[in-house]
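> Sequence and predicted structure are below.
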Amino acid sequence: MKAVLDSSGAYAARKKKNKFLHNIKRDAWLYALLLLPFAYILIFRYAPIYGVIMAFQDYNIFEGIKGSEWVGLEVFRFIFQQDSFYRALQNTLLLNVLDLVAGFPAPILLAILLHEVRLARFKKITQTVLYLPHFLSWVIIGGMVYLMLSNTGMVNTFLSSLGLEKIEFLSQRTPWLITYITVGVWQNIGWGTIIYLAAMTGINKELYEAAEMDGCTRLRKMWHITLPGIKATINILLILQIGRMVSIGFDRPFVMGNSLVSEYSDVISTFVYRVGISSGDFSQATAVGLFQSVVGLILLVAANYIAKKLGEDGIW
């Protein structure tokens, strides 16, 4: 009996192996196409992880990682004693929270409105116009903002011509924060709608037809059909954005910030640039980056756990 079981197990294993080899041979070109993205991930995502060691060293660019002195957690202690680091962390959290509150619902609302548009030509033109800002670099956008909202810009020149006081859009805290968030929403709102519009295509059309036969208005169909239909997508994107709460891009705060609002525009990415590139302290820059990654991972896992506990779909 044991011999029969062993032979049957060996046969199943051999059959499975042959099937695997058959699939590889059949789809050889498809697997070959995966080599380039795999190589990209290995070279630019996993290989640099080795450099995290610099966060625990007194890194010397001439000695390299292998020759630099090991100092343990001294770099982290030094960072956590700096007021400028806590200011950068506070500003990062503030700007990300404001982006979450103002920027996260905006693409959802825009996608729902575009989904309800019946004129196909008008819908395509509108989508194209809304997507265009995403392809502009922040250097260009920063120049546009300066030309329009500086003290000598178009908006303040127009206000002065009407006898009104100028608004310090780029030199005072509250106007600068409003400008920063508004420009960010404008730049990202069109691109963000792509995901939600794609999710809406998977909603069963018969649900809309049944709702229309029952006399539902467009608002009710949006609330009871469209929103529930994209709820899983909303949950996943919200969890991912929460996981990025301590991370922030470099271009936007660096370009839109200036010396008059540096107390509010100095974020972790500009802090890393200042201490890592300008000052040449690569150990500090690496330590801050590692701190961001660890805290981001904790927030991501916590957000996913809470979503699961509330009965919603998570990432895993």
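Now that the structure is in, tell me what you want to look at.

> alpha carbons only for contacts and neighbour counts from here, please
Will do.

> Which SSE is immediately downstream of the helix or strand hosting residue 88?
Using DSSP states H and E, residue 88 sits in helix 83-103. Using DSSP H and E, the helix or strand that directly follows helix 83-103 along the chain is helix 105-116.

> Which strands or helices does that next one pack on?
Counting by 3 or more CA pairs under 8 Å, 6 or more residues apart in numbering; DSSP states H and E, the packing neighbours recorded for helix 105-116 are helix 173-200.

> Flag every buried residue along the next helix-or-strand element following the helix it packs on.
Using DSSP H and E, the next helix or strand after helix 173-200 towards the C-terminus is helix 205-213. For helix 205-213, burial by neighbour count (16 or more other CA atoms under 10 Å) applies to 208, 211.

> So which elements touch the helix or strand that helix 205-213 is followed by?
Per DSSP H and E, the first helix or strand lying C-terminal to helix 205-213 is helix 218-221. Helix 218-221 sits against no helix or strand, with contacts defined as 3+ CA pairs under 8 Å, 6+ apart.

> And the contacts of the helix holding residue 88?
Here helix 83-103 makes contact (CA atoms under 8 Å, 6 or more residues apart in numbering) with 79-80, 177, 181, 184-185, 189, 241, 245-248, 263-268, 271.

> out of the residues you listed, which are buried?
Among the contacts of helix 83-103, those classed as buried by 16+ other CA under 10 Å are 79, 177, 181, 184-185, 189, 241, 245-248, 264-268, 271.

> what's the distance between residue 288 and residue 113?
For residue 288, the distance to residue 113 equals 41 Å [CA to CA, to the nearest Å].

> With neighbour numbers in mind, choose between those two.
For residue 288 versus residue 113, neighbours defined as other CA atoms under 10 Å are more numerous around residue 288 (23 against 12).

> For the helix or strand containing the more buried one, what is the distance to the chain centroid?
Per DSSP H and E, residue 288 falls inside helix 282-309. Helix 282-309 sits 13 Å away from the centroid of its parent chain (CA atoms, centre = their mean, to the nearest Å).

> hold the first one in mind and look at this next one:
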Amino acid sequence: MLVPGIVYFLVFKYLPMWGLVVAFQNYQPFLGITGSEWAGFRHFDRFFSDPEFFKLFRNTALLAVYNIVFFFPLPIILALMLNELRLEVYKKAVQTIVYIPHFISWVVVVGMFYTFFTIQDGIVPSLMTAAGMEKIDFLQSPDWFRTMITSQVIWKEAGWGTIIFLAAISGVDPQQYEAATIDGAGRFRRMWHVTLPALRSTVIILLILRLGSFMDTGFEQIFLMLNALNREVGEVFDTYVYTAAIQQGDYSYSTAVGLFKSVIGAILVFLANYMAKKNEEDGIF
């Protein structure tokens, strides 16, 4: 049973790491990895001295923080709410509804947001005008870019994220709830003193894993939302790598940027895991 998983990680996760040597070369496709000359840390020096570096780091980090602060707690809250539903038919219907957005592609999601928020004839600006309010150009305003991105992530993935937490809740011993009820605890108290402590280890592990992809804000979603007016706050490492590698053909430089992102993620994982172990919590290793 382990073989398919092992093969998957070997083929798609470990073998491609051989390509990281490109970050230390002046890679030429017609020469290949073995024939390209070595460049040392030249591409990293170029990246860190680039005036765009601090802007890219700020934009990427802020979006990542927005996702952790505003998105990460929502699946937990939603799972707790779903767990309190007693009518099984209604519970399954709600679960199905909140799961569906996960299967919608980012192209469709962004298209829906354009329909709702475009300044020309979008539903939301039209309602604002009808209410006597001034229109806001949500899609092109730099002030609204991060809010729009985070809102899309919440709408699309919050429901799907409840699956793991609901599974963890289902493993709670019912006798704990019965004992709490006998002691006079209501629904909220049982949730606070029984359910949440049972979820603690799951929450910590998922948070550590999420920190591993801290710098991965998602290329497709942000690329589709970018335009000339919000690029100053919307350009992140993922879109920058796409520009450098695909549009400019600078494969070594873009690989160096990607390696930098991976190193930051690895550092955060080790640091978070150390803090969890220090506080006598279960880590990932």
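That came through, no problem. On a predicted model such as this, the values are computed, not experimentally measured, just so you know.

> Quantitatively, what TM-score do the chains reach?
The TM-score (TM-score structural alignment, normalised by the length of the second structure) is 0.96; 284 aligned residues with a CA RMSD of 1.2 Å.

> equivalent range in the first structure for stretch 22-30 of the second structure?
Mapping stretch 22-30 of the second structure onto the first structure (TM-score structural alignment) gives residues 54-62.

> Could you list the buried residues of the matching stretch?
In terms of neighbour count (16+ other CA under 10 Å), stretch 54-62 of the first structure has its buried residues at 54-60.

> what comes into contact with it?
For stretch 54-62 of the first structure, contacts defined as CA under 8 Å, 6+ apart pick out 65, 67-76, 281-287, 290.

> switch to 7 Å and redo it
Applying CA atoms under 7 Å, 6 or more residues apart in numbering, the external contacts of stretch 54-62 of the first structure come out as 65, 68-73, 75, 282-284, 286-287.

> Need the buried ones from those residues selected in ChimeraX.
Buried residues within the contacts of stretch 54-62 of the first structure, by 16+ other CA under 10 Å, are selected in ChimeraX with:
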select :65,68,70,75,282,283,284,286,287
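
> Grab the two from the contacts of stretch 54-62 of the first structure that are most spread out in space.
Using CA to CA, the pair of the contacts of stretch 54-62 of the first structure lying farthest apart is 65 and 73, separated by 16.1 Å.

> hang on, the earlier thing: from the buried residues of stretch 54-62 of the first structure, which ones fall inside helices?
Among the buried residues of stretch 54-62 of the first structure, no residue falls in helices (DSSP state H).

> show me what contacts the aligned partner of residue 260 of the first structure in the second structure?
The alignment partner of residue 260 of the first structure in the second structure, by TM-score structural alignment, is residue 229. By CA under 7 Å, 6+ apart, the contact set of residue 229 of the second structure is 140-142.

> Over to residue 20 of the second structure?
residue 255.

> Double-check that it belongs to a strand.
No: secondary structure of residue 20 of the second structure (DSSP: H, G, I helix; E, B strand; the rest coil): helix, not part of a strand.

> With residue 111 of the second structure as the reference, measure out to it.
35 Å.

> Of the contacts of residue 229 of the second structure, select the buried ones using a PyMOL command.
To isolate the buried ones among these in PyMOL, judged by 16+ other CA under 10 Å, type:
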select buried, resi 140+142
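
> overlap between the contacts of residue 229 of the second structure and the first structure?
On the basis of both residues aligned by TM-score structural alignment, their matches' CA atoms under 7 Å, what survives of the contacts of residue 229 of the second structure in the first structure is residue 140.

> And the contacts of residue 229 of the second structure, which is closest to residue 13 of the second structure?
Minimum distance to residue 13 of the second structure across the contacts of residue 229 of the second structure is 35.7 Å, recorded for residue 142 (CA to CA).

> Under the alignment, what does the closest one map to in the first structure?
Counting by TM-score structural alignment, the partner of residue 142 of the second structure is residue 173.

> Now its match: closest residue in space, sequence neighbours ignored.
Spatial nearest neighbour of residue 173 of the first structure, chain neighbours left out: residue 261 (6.6 Å); criterion: CA to CA, 6 or more residues apart in numbering.

> who are the neighbours in contact with the residue nearest the centre of the second structure?
The centre of the second structure sits closest to residue 217, judged by CA atoms, centre = their mean, with a distance of 5.7 Å. Residue 217 of the second structure makes contact with 60, 63-64 under the criterion CA under 7 Å, 6+ apart.

> One more: residue 232 of the first structure?
By CA under 7 Å, 6+ apart, the residues touching residue 232 of the first structure are residue 313.

> Could you check which residue of the second structure pairs with it?
Using TM-score structural alignment, residue 232 of the first structure pairs with residue 201 in the second structure.

> after superposition, how close is the helix or strand hosting that match to the first structure?
Residue 201 of the second structure is located in helix 196-212, with elements delineated by DSSP H and E. Overlaying the first structure shows helix 196-212 of the second structure at a mean distance of 0.8 Å from the equivalent residues (mean CA distance after the TM-score superposition for the first structure).
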